[in-house]
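K.L.:
Dropping the sequence and predicted coords here.
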Amino acid sequence: MSQEKFYYVYILASHQNGTLYIGVTSNLIKRSWEHKNKIVEGFTKEYGVDKLVYYETTNDINSALLREKQLKKWNRQWKLELIEKENPNWADLAMEYYKKECDIK
């Protein structure tokens, strides 16, 4: 019996209304940790884009890749509105997850 696999389309930000990065991964927590710890060379490391502010989940890699491309084509205002609809305080969702998993008060 195989376990269902999930894929995540995510948006990172340098800070509220700051630089944005959109990506896809099959392991959101690991990938966000890599960005936070500057393990990922390139754009996110160079611009300090390491705050997970939005993500979507799907069980189909093709859907995830199509959604990533779609979001990358959106204008900046649409991206900001998407983030603020789901995460109005621009909380770092990775940190929220870490706190929950580690039961940190």
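P.N.:
Now that the structure is in, tell me what you want to look at.
K.L.:
alpha carbons only for contacts and neighbour counts from here, please
P.N.:
Will do.
K.L.:
Helices of the protein, start to end?
P.N.:
Remark: helices assigned in the chain by DSSP state H are 28-36, 43-47, 61-73, 76-86, 93-102.
K.L.:
Just say which of the ones you listed is most tucked in.
P.N.:
helix 28-36 (a mean of 18; mean count of other CA atoms under 10 Å).
K.L.:
ok, structure two:
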Amino acid sequence: MKTYYVYILSCSDKTYYTGVTSDLTERLESHQRGKYANSYTYSRRPVELVYYCEFTEPMKAIAFEKRIKKWSRQKKKALIDGEYDKLPNLAKKKFNSK
């Protein structure tokens, strides 16, 4: 059975990057090497793996990744820190509407 990972990287500019992969070690190395010049993490290296979780179903991993990407920084930090009881009360990311 294949394993899929949802992961969060802490970037050098103090932002978080969330992704999904089936090979966490290789993906982390790609981010560190700057394999893709147009990627979010390219100019924000070095990066540090601060969270990951495993899934056996790729669609569930992708859905969780998309959910995390909508979260506020504070809510992501609570997840990273294992403060799961705080998650329901922390707001989603606020987008500017124009």
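P.N.:
Noted; the coordinates are in hand. Keep in mind that this is a model prediction, so the values were computed, not measured.
K.L.:
Superposed, how do the two chains score by TM?
P.N.:
Laid over one another, the chains give 0.76 as their TM-score (TM-score structural alignment, normalised by the length of the second structure), with 82 aligned residues with a CA RMSD of 1.7 Å.
K.L.:
Which of the helices of the first structure sits closest to residue 13 of the first structure?
P.N.:
helix 43-47 (8.8 Å; CA to CA).
K.L.:
What residues in the second structure pair up with that closest one?
P.N.:
Mapped onto the second structure using TM-score structural alignment, helix 43-47 of the first structure spans residues 40-44.
K.L.:
so can I have JSON lines of the helices of the first structure showing distance to residue 19 of the first structure?
P.N.:
Compiled in JSON lines, these are given as follows (distance: least, CA to CA, whole Å):
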{"stretch": "helix 28-36", "distance to residue 19 of the first structure": "14"}
{"stretch": "helix 43-47", "distance to residue 19 of the first structure": "7"}
{"stretch": "helix 61-73", "distance to residue 19 of the first structure": "13"}
{"stretch": "helix 76-86", "distance to residue 19 of the first structure": "10"}
{"stretch": "helix 93-102", "distance to residue 19 of the first structure": "17"}
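K.L.:
do you know which of those lies nearest residue 7 of the first structure?
P.N.:
helix 61-73 (6.2 Å).
K.L.:
Who are the packing partners of that closest one?
P.N.:
strand 7-13, strand 20-25 (3 or more CA pairs under 8 Å, 6 or more residues apart in numbering; DSSP states H and E).
K.L.:
Now residue 52 of the second structure: closest residue in space that isn't a chain neighbour?
P.N.:
Nearest non-adjacent residue to residue 52 of the second structure, counting by CA to CA, 6 or more residues apart in numbering: residue 7, 4.1 Å away.
K.L.:
oh, I was asking about residue 16 of the second structure
P.N.:
Here the residue nearest residue 16 of the second structure, using CA to CA, 6+ apart, is residue 10, at 4.8 Å.
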